[in-house]
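**Student:** This is the structure alone, sequence omitted:
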């Protein structure tokens, strides 16, 4: 989970979205880069466009009311003949943060935790300045805690120690003694460390590992049978597309398969493996009020303190309004999972970028789905 890439896809998408919004403000909403409104029959072509732009594979599930469309493009392996499985599993990267945040807010709803609680109260001595950092600060990335993941990767974005097993405390200790990025609550600064701390907080409050709480509070009630928290297992379950990184060796760029690695380096900030169907089911349940009480969902979508980010949710400005969800990435996997505010229209997309720039093509699909 490269610190600079976990939000790269979404950042690129939203930048194009803002341009599209400006271009279409006076007229009907259209997909970014398209000359006219894109209909359901064109979704396969847009998915193919992501592969044409440089991805090895792309899979998507689109929900529009009670209608569901699934599509696949490209191959499961570079140079292979087997198509990417439409129900294939993939690493969702920072989309994990929405699951972690929903679990924390569920604990808040039960009265076991407060958003105003200080980190020092629950996890004394864990982070520098914990007496001034609240649970809310962690959730919305306004804590100022540096990102532990900054130097875990080599120049090609491949984990330096791919199969090392990390404890959550070891990850947090990587930033111990580093100066804060800013005073808590004064601005937004995306840091994976915030969500590693939240995983430890869940464990401290409940007495059970954060993964167990996510399973019991989200996966099991929603029937997300294809979503897993792998712990230290480097494997992606069967029926998955492989991820690749372009690495230069002896002056030549060669693809290196980076599908397998120990995901403890991501933990509560980015370890989950899922499918497009499960991601859409999760976000629809969340936005339709089946996971959290209305007051807590309102807190989750409050953008007052951090423009474009709530509590474990990203907000994207599209020509037709705000899209809610999260983007994520591990090396070789990119995920876009966004919904309309009412949860009726959704896109869950996974693609495996290798060269070129597939992100604008991903945004074109996103806007075509949410702004029909």
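**Tutor:** Now that the structure is in, tell me what you want to look at. As the structure is a computational prediction, the values presented were derived from the model and not from experiment.
**Student:** Please make it C-alpha for all contacts and neighbour counts, starting now.
**Tutor:** Fine.
**Student:** Do a quick rundown of the helices in this protein.
**Tutor:** Counting by DSSP state H, the chain has helices at residues 8-24, 43-52, 96-109, 119-122, 135-139, 168-173, 192-206, 210-214, 220-222, 276-287, 294-300, 359-370.
**Student:** List of residues touching the third one?
**Tutor:** By that I understand helix 96-109. Contacts of helix 96-109 with the rest of the structure, by CA atoms under 8 Å, 6 or more residues apart in numbering, involve 113-115, 139, 195, 198-199, 202, 210, 213-214, 217-218, 268-272, 291-293, 296, 311-313, 325-326.
**Student:** Drop anything exposed from those.
**Tutor:** Burial of the contacts of helix 96-109 was assessed by neighbour count (16 or more other CA atoms under 10 Å); the buried members are 113-115, 139, 195, 198-199, 202, 210, 213-214, 217-218, 268-272, 291-292, 296, 311-313, 325-326.
**Student:** Please enumerate the strands of this protein.
**Tutor:** Taking DSSP state E as the criterion, the chain carries its strands at 55-64, 67-74, 90-91, 244-249, 252-257, 273-274, 314-318, 321-330, 333-339, 345-353.
**Student:** With distance to residue 259 as extra columns, can I get the helices of the chain in a markdown table?
**Tutor:** Rendered in a markdown table, the data for the helices of the chain read as follows (distance: least, CA to CA, whole Å):
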| stretch | distance to residue 259 |
| --- | --- |
| helix 8-24 | 18 |
| helix 43-52 | 18 |
| helix 96-109 | 17 |
| helix 119-122 | 34 |
| helix 135-139 | 28 |
| helix 168-173 | 21 |
| helix 192-206 | 21 |
| helix 210-214 | 21 |
| helix 220-222 | 26 |
| helix 276-287 | 18 |
| helix 294-300 | 32 |
| helix 359-370 | 20 |
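**Student:** before we go on, here's another structure to hold up against the first:
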């Protein structure tokens, strides 16, 4: 097992659990000689879903694997919706960047007490620390899920109050900035900040500032129960498993999207959606080879001279990943409707791509 693989297995399993027929347009987009290799990687791990992998302007893979709905024989499709789980965090982080563009915040170094004077230890926690999981704020997910099991549905404001109570009673998990710990609470708070400062619902702000300008017409706030006509059915061990209360993840992971829309978003981030100055703040630099580090809404994984920026997600019945590799003008979109509690499929695919296809 390589150093990269060891680290990815240890890191990704804990970091991105929610809380984480091929086609070509024309001869100029003909697959490269590595097409079969990438396709084989996906077959070997029993990937089920839709995959897009491009390299230097060519499609390595653009195809569905398995069925989107086994009961009705629905094929995977580039315009079919999938839950994307924590990949939603890339959108929430981008909304915070947009807040700065719109003048609602002046710096990512502003502290939470500037927006809520009653937030415990808020004078120690910056917006940048929220988005890079350096805040020390405790996780809320299990508490919200247990409350729902007991018949009490918590909305985002309720969960916010739970988080502040946890901090008041038990303190932060660590001094902000001294450590890094993946935590959905950071992104629920960030989404509420978007809502509060913009004066519009969080999802409406994302729609207006990101989806509409990029033509992402099939991305939306997920529903507790999917529409089987337009949405891939999620599975766990072959059994349908796609029902989940979307009030729990909120800005940490409640979006659904299509492979086509996720390609649009990834390509936008890869090219011009962020300015050079914004990129310098968002993407972690100087990561040692074989390691992954947090940025503001994106991970950086370094293997040799190859840098991949990405995020993954997991939610009932689904796992996802989007990413890009500047050195190869590469885009990666993997939306699966087969839950993988171990993260092994994603880990293996990342390891194989970085050590074989992009070196």
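**Tutor:** Received it, and whenever you're ready, just let me know what you need. It should be emphasised that the depicted structure is a prediction, and the values quoted were computed from it without experimental measurement.
**Student:** List the TM-score for the superposed pair.
**Tutor:** The TM-score (TM-score structural alignment, normalised by the length of the second structure) is 0.79; 324 aligned residues with a CA RMSD of 3.2 Å.
**Student:** measure the most centrally placed residue in the first structure to residue 348 of the first structure for me?
**Tutor:** In the first structure, the residue lying closest to the centroid (CA atoms, centre = their mean) is residue 95, at 2.2 Å. Taken as CA to CA, to the nearest Å, the spacing of residue 95 of the first structure relative to residue 348 of the first structure amounts to 11 Å.
**Student:** For the two, list the residues in contact with both.
**Tutor:** With CA under 8 Å, 6+ apart, residue 95 of the first structure and residue 348 have common neighbours 335, 337.
**Student:** List the residues that contact the closest residue to residue 163 of the first structure other than its chain neighbours.
**Tutor:** Closest residue in space to residue 163 of the first structure, ignoring its immediate chain neighbours: residue 262 at 4.8 Å, by CA to CA, 6 or more residues apart in numbering. Going by CA under 8 Å, 6+ apart, residue 262 of the first structure touches 162, 163, 164, 165, 231, 232, 233, 234.
**Student:** which two of those residues lie the greatest distance from each other?
**Tutor:** Using CA to CA, the two most remote members of the contacts of residue 262 of the first structure are 162 and 231, lying 13.8 Å apart.
**Student:** hang on, the earlier thing: in the second structure, what sits opposite the residue nearest to residue 163 of the first structure in the alignment?
**Tutor:** Taking TM-score structural alignment as the alignment basis, one finds that residue 262 of the first structure is matched in the second structure by residue 245.
**Student:** now do residue 115 of the first structure
**Tutor:** With TM-score structural alignment defining the correspondence, residue 115 of the first structure maps onto residue 108 in the second structure.
**Student:** dump the residue contacts of its match.
**Tutor:** Taking CA under 8 Å, 6+ apart as the test, what residue 108 of the second structure contacts is 126, 127, 128.
**Student:** Check the spacing between it and residue 131 of the second structure real quick.
**Tutor:** Distance of residue 108 of the second structure to residue 131 of the second structure, given as CA to CA: 9 Å.
**Student:** before we move on, what about residue 235 of the second structure?
**Tutor:** Note on residue 235 of the second structure: its distance to residue 131 of the second structure, by CA to CA, is 30 Å.
**Student:** Please apply the same query to residue 40 of the second structure.
**Tutor:** Taken as CA to CA, the spacing of residue 40 of the second structure relative to residue 131 of the second structure amounts to 35 Å.
**Student:** Over to residue 6 of the second structure?
**Tutor:** With distances defined as CA to CA, the gap from residue 6 of the second structure to residue 131 of the second structure amounts to 25 Å.
**Student:** what's the closest non-adjacent residue to the corresponding residue of the first structure for residue 349 of the second structure?
**Tutor:** Residue-level alignment of residue 349 of the second structure against the first structure, with TM-score structural alignment as criterion, gives residue 362. Ranked by CA to CA, 6+ apart and with sequence neighbours excluded, the top spatial neighbour of residue 362 of the first structure is residue 50, at 6.1 Å.
**Student:** Which residue in the first structure aligns with residue 307 of the second structure?
**Tutor:** Superposed on the first structure with TM-score structural alignment, residue 307 of the second structure falls opposite residue 322.
**Student:** Surely that match touches residue 340?
**Tutor:** Yes. With contact defined as CA atoms under 8 Å, residue 322 of the first structure and residue 340 form a contacting pair (7.0 Å).
**Student:** In terms of neighbours, single out the busier of the two.
**Tutor:** Neighbours per residue, other CA atoms under 10 Å: of residue 322 of the first structure and residue 340, the larger number sits with residue 340, 22 against 17.
**Student:** Let me see the contact set for the equivalent of the more buried one over in the second structure.
**Tutor:** For residue 340 of the first structure, the equivalent position in the second structure is taken to be residue 325, counting by TM-score structural alignment. Taking CA under 8 Å, 6+ apart as the definition of contact, the neighbours of residue 325 of the second structure are 306, 307, 308, 309, 331.
**Student:** Would you quantify the distance from residue 87 of the first structure to residue 70 of the first structure?
**Tutor:** With the distance defined as CA to CA, residue 87 of the first structure ends up 8 Å from residue 70 of the first structure.
**Student:** tell me, what's touching the two both at once?
**Tutor:** Taking CA under 8 Å, 6+ apart as the contact definition, residue 87 of the first structure and residue 70 share the neighbouring residues residue 59.
**Student:** Show me what residue 209 of the second structure lines up with in the first structure.
**Tutor:** Per TM-score structural alignment, the equivalent position to residue 209 of the second structure in the first structure is residue 217.
**Student:** Please read the previous query as pertaining to residue 162 of the second structure.
**Tutor:** In the first structure, the residue equivalent to residue 162 of the second structure is residue 174, according to TM-score structural alignment.
**Student:** and that match, what does it touch?
**Tutor:** Contacts for residue 174 of the first structure (CA under 8 Å, 6+ apart) come out as residue 148.
**Student:** and the gap between it and residue 135 of the first structure?
**Tutor:** Counting by CA to CA - residue 174 of the first structure and residue 135 of the first structure are separated by 20 Å.
**Student:** which residues touch the closest residue to residue 339 of the first structure other than its chain neighbours?
**Tutor:** Setting aside the residues directly before and after it, residue 339 of the first structure is nearest to residue 346 in space (CA to CA, 6+ apart), at 4.3 Å. Contact criterion CA under 8 Å, 6+ apart gives 62, 63, 64, 280, 284, 337, 338, 339, 340, 369, 370 as the residues in contact with residue 346 of the first structure.
**Student:** For residue 85 of the second structure, list the residues it contacts.
**Tutor:** Shown here is residue 85 of the second structure, whose contacts under the criterion CA under 8 Å, 6+ apart are 18, 20, 252-256, 312-315, 318-320.
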